[in-house]
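Undergrad: How does the following fold in three dimensions:
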Amino acid sequence: MFFQDPKLQYEVTVEQPDPHFAKLLQQAIGGQEGEMRVALQYMFQAWALPEEYEAYRNLLMETAAEELGHIEMLATAVTKNLRDSPKEMGDDAQETAAAASMTGQNPRQFLSAGESAVPVDSNGAPFTGNYIVASGNLAGDLYANVMSEAAGRTLATRLWEYTDDPGMKDMLSYLIARDTMYQNQWLEALESLDDPVPVPASFPQDEENQEVNYTFISTRREEQPNPDHPWTEGEAPDGKGQFSYAADQPGDGNVVAPDPDPMTSDDPNRTDQ
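TA: Sure, this is the predicted structure:
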């Protein structure tokens, strides 16, 4: 169940409306690094958890709800950058194509949404649920969440560097700070799990190929010596194995495909074609 409050999570002000920046902000809404992705990702992850993981379910749902608030903030920012702008589409730019070229804005923001935000990325591509990672494995999902927040923070910092508008910098500074918290909370949640790696930890490791499960295998054509990196020697992070190094691939098996069914063959020598 959801409730809504008619106020923003954080104040959004725009001192110098910029339709082009509104187009860039769309990436933070409907792009692969955007807030729609993480809000839905955390929800679907939470909905998959059984009762004994109630604390993690709550953590995910609390964060998902906050991310919905971020979508609202960004949509508000897009609208404020599009409207009351000296570059907005008006009497001097009735032709849509000419207006879009002049302002650099996404034409759909004007044509489909009346100068407001749309659920697309900065190129106008619609948001897709294919961005969402919700595997049903808590550890795997938490690792995916760290990556998602790292990508989101990177995007937000690039937007912060791009704009000179004080209000937009202030809003983005808030979102960047929340990304700092999210990365740390997901890492802390991972630390609280008994066996976060390898994922899934429930699989019996004695069923793995024991010759390669902790071996870094070089793919170089010419044999290379062990570079003595932390991932080629020493104890693995899961504490269950020792890293080793192999200079070449196992190299076995036949890549030639077996003969196809005669009914599907394009053999020119077939007599029944």
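Undergrad: alpha carbons only for contacts and neighbour counts from here, please
TA: Fine.
Undergrad: Skipping its backbone neighbours, what lies nearest Ala64 in space?
TA: Of all residues not flanking Ala64 in the chain, Ala39 sits nearest, at 4.4 Å (C-alpha to C-alpha, 6 or more residues apart in numbering).
Undergrad: Can I take it that that neighbour is in a strand?
TA: No - applying DSSP: H, G, I helix; E, B strand; the rest coil, one finds Ala39 to be helix, outside a strand.
Undergrad: For the host helix or strand of Asp141, report the contacting residues that lie outside it.
TA: Here Asp141 is covered by helix 138-162, with elements defined by DSSP states H and E. Here helix 138-162 makes contact (C-alpha atoms under 8 Å, 6 or more residues apart in numbering) with 24-25, 28, 33-35, 38, 45, 49, 133-135, 168-169, 172-173, 175-176, 179-180, 182-183, 186-187, 189-190, 193, 196-197, 199-200.
Undergrad: The helix or strand harbouring Ala98 packs against which elements?
TA: Using DSSP H and E, Ala98 maps to helix 96-103. Counting contacts by 3 or more C-alpha pairs under 8 Å, 6 or more residues apart in numbering; DSSP states H and E, helix 96-103 is packed against helix 107-111.
Undergrad: Buried residues in the helix it packs on, which are they?
TA: 107-110 (16 or more other C-alpha atoms under 10 Å).
Undergrad: Met102 versus Pro86, what's the distance?
TA: 11 Å (C-alpha to C-alpha, to the nearest Å).
Undergrad: Scan the protein for its longest strand.
TA: strand 242-246 (DSSP state E).
Undergrad: what helices or strands is that one leaning on?
TA: Partner elements for strand 242-246 (3+ C-alpha pairs under 8 Å, 6+ apart): strand 215-217, strand 234-235.
Undergrad: tell me what the longest helix along the chain is packed against?
TA: Scanning the chain for the helix with the most residues, using DSSP state H, yields helix 54-82. If contacts are counted by 3+ C-alpha pairs under 8 Å, 6+ apart, helix 54-82 sits against helix 19-30, helix 35-47, helix 166-191.
Undergrad: Second input sequence below; structure requested for side-by-side comparison:
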Amino acid sequence: MYLHVQRLINEIVPDEPDPAAANALQEGLGGQFGEMRTMMQYLFQSINFRGPAGKPYRDLLQGIGTEEISHVELIGTTIARLLDGSPRYQGSPTDPLDTPGAGGATPLAIALDQSNIHHYLVAAQGALPVDAAGNPWSGSYVYNSGNLVLDLLYNLMLESTGRLQKCRIYEMTANKTARSTIAYLIVRDQAHENAYARALETLGVDWGKVLPIPKTNAEQFPEVKKLLDLGLQSKQYTFDLAAQSEAGKIYQGMSPSQDGTVLDASEQAPEGVPSTIAAERFEEFAPGLDPDLLALIQATADLEMADVQPLYGPVAPAPGATT
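TA: Below is the predicted model of the structure:
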């Protein structure tokens, strides 16, 4: 069972729209080594896990898989913000459809010669479940052999390759919005590398000889170094409200990264940052809230909302109710 907190796991720094950077980030979302892949792979491995004695390993997979859901949200939101409005479009909310953008520019002309035209044709300036070449994400990417050592080895390779690709994407753009998210994911990929490497060590696997981790020198990136200085590469969250996770039995001791840090699995989840909904895009007719629809929304908002208890489990019946 999963619960959603309406906060982003990391801050997205504001900057100008950059459709080309948005398309590069699509590889980190829907590519073979992207966040959709890691999310699905780890969750399926945890769902299909066998052997009660291996619960700490199942809990580690489940915790990282749950975090990857938030990474899909983060990178998808970043793509949408990088696409949010043509840089030349200054349409008027009172006359958004028939008047071209500032200086006579056509509002969506940018879609014809930059990035991925599907971002504008079918996604209304939002993210898509595809890679940077427009190929749809495929469930065939998911590796789940059922053998713990094989799965952990494959996961270590997956995180390592994903971090390598994100370092390349970082070097493709100077956009602050893109780099803020890329840097965070680079560091969290390293944390997950540490998790799977440490898990393999507890199983007697000398992974360093079997699978050398590529050296990316990502600490040269200012945004990455800031996070590394906070020790974010050596933390793993449980995302477990009931405090039943045993992942901390594995994620402990000196970091396999050999950077002098100690692995820490004591936190339930990061604090996160406020999540905001983007403004309407009139040139995309999205979401297309005309005055009648806005009136309906306001009428619904004026209704008294039922009180929701901030907990999970059985909810006490209302006074006077029968069961």
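Undergrad: Quick check: TM-score for this pair?
TA: Both chains were compared after superposition, and using TM-score structural alignment, normalised by the length of structure 1 their TM-score is 0.66; 194 aligned residues with a C-alpha RMSD of 2.1 Å.
Undergrad: Nearest to Lys7 of structure 1 among the helices and strands packed on helix 54-82 of structure 1 would be which one?
TA: Evaluated with C-alpha to C-alpha, those place helix 166-191 nearest to Lys7 of structure 1, the distance being 14.8 Å.
Undergrad: give me the stretch of structure 2 that the closest one matches.
TA: Counting by TM-score structural alignment, helix 166-191 of structure 1 pairs with residues 176-201 of structure 2.
Undergrad: Quick check: buried residues in that stretch?
TA: Going by neighbour count (16+ other C-alpha under 10 Å), the buried part of stretch 176-201 of structure 2 is 176-200.
Undergrad: can you check stretch 74-89 of structure 2 too?
TA: For stretch 74-89 of structure 2, by 16+ other C-alpha under 10 Å, it's 74-86, 88-89.
Undergrad: just stretch 150-167 of structure 1 next, same as before
TA: Buried-residue list, stretch 150-167 of structure 1, by 16+ other C-alpha under 10 Å: 150, 152-153, 155-156, 159-160, 167.
Undergrad: same check, this time on stretch 56-66 of structure 1
TA: Buried positions in stretch 56-66 of structure 1, judged by neighbour count with 16+ other C-alpha under 10 Å: 56-57, 60-61, 63-66.
Undergrad: again with stretch 88-103 of structure 1
TA: 88-89, 99-100, 103.
Undergrad: ok, so of those, who is nearest Phe127 of structure 1?
TA: Taking C-alpha to C-alpha as the measure, Phe127 of structure 1 lies nearest Ala100 of the buried residues of stretch 88-103 of structure 1, at 21.3 Å.
Undergrad: Would you mind giving the secondary structure of Ile297 of structure 2?
TA: With three-state DSSP as the criterion, Ile297 of structure 2 reads helix.
Undergrad: Next, find the distance separating it from Pro291 of structure 2.
TA: As judged by C-alpha to C-alpha, Ile297 of structure 2 and Pro291 of structure 2 stand 10 Å apart.
Undergrad: higher neighbour count, the two?
TA: When Ile297 of structure 2 and Pro291 are compared for neighbours, Ile297 comes out ahead with 12 against 9, by other C-alpha atoms under 10 Å.
Undergrad: Can you tell me how far that one is from Ala124 of structure 2?
TA: 21 Å.
Undergrad: How about Asp15 of structure 2?
TA: 19 Å.
Undergrad: Those two - which one has more neighbours?
TA: Neighbour tally, Asp15 of structure 2 and Ala124, criterion other C-alpha under 10 Å: the higher count belongs to Ala124, 19 against 12.
Undergrad: before we move on, the earlier item: out of the helices and strands packed on strand 242-246 of structure 1, nearest to Val118 of structure 1?
TA: strand 215-217 (45.3 Å).
Undergrad: If we go by neighbour counts, what in that closest one is buried?
TA: Neighbour-count burial for strand 215-217 of structure 1 [16+ other C-alpha under 10 Å]: 215-216.
Undergrad: Give the aligned range of that strand in structure 2.
TA: Using TM-score structural alignment, strand 215-217 of structure 1 finds no match anywhere in structure 2.
Undergrad: Which one of the helices and strands packed on helix 54-82 of structure 1 lies nearest to Met1 of structure 1?
TA: Using C-alpha to C-alpha, the helices and strands packed on helix 54-82 of structure 1 put helix 35-47 closest to Met1 of structure 1, at 12.0 Å.
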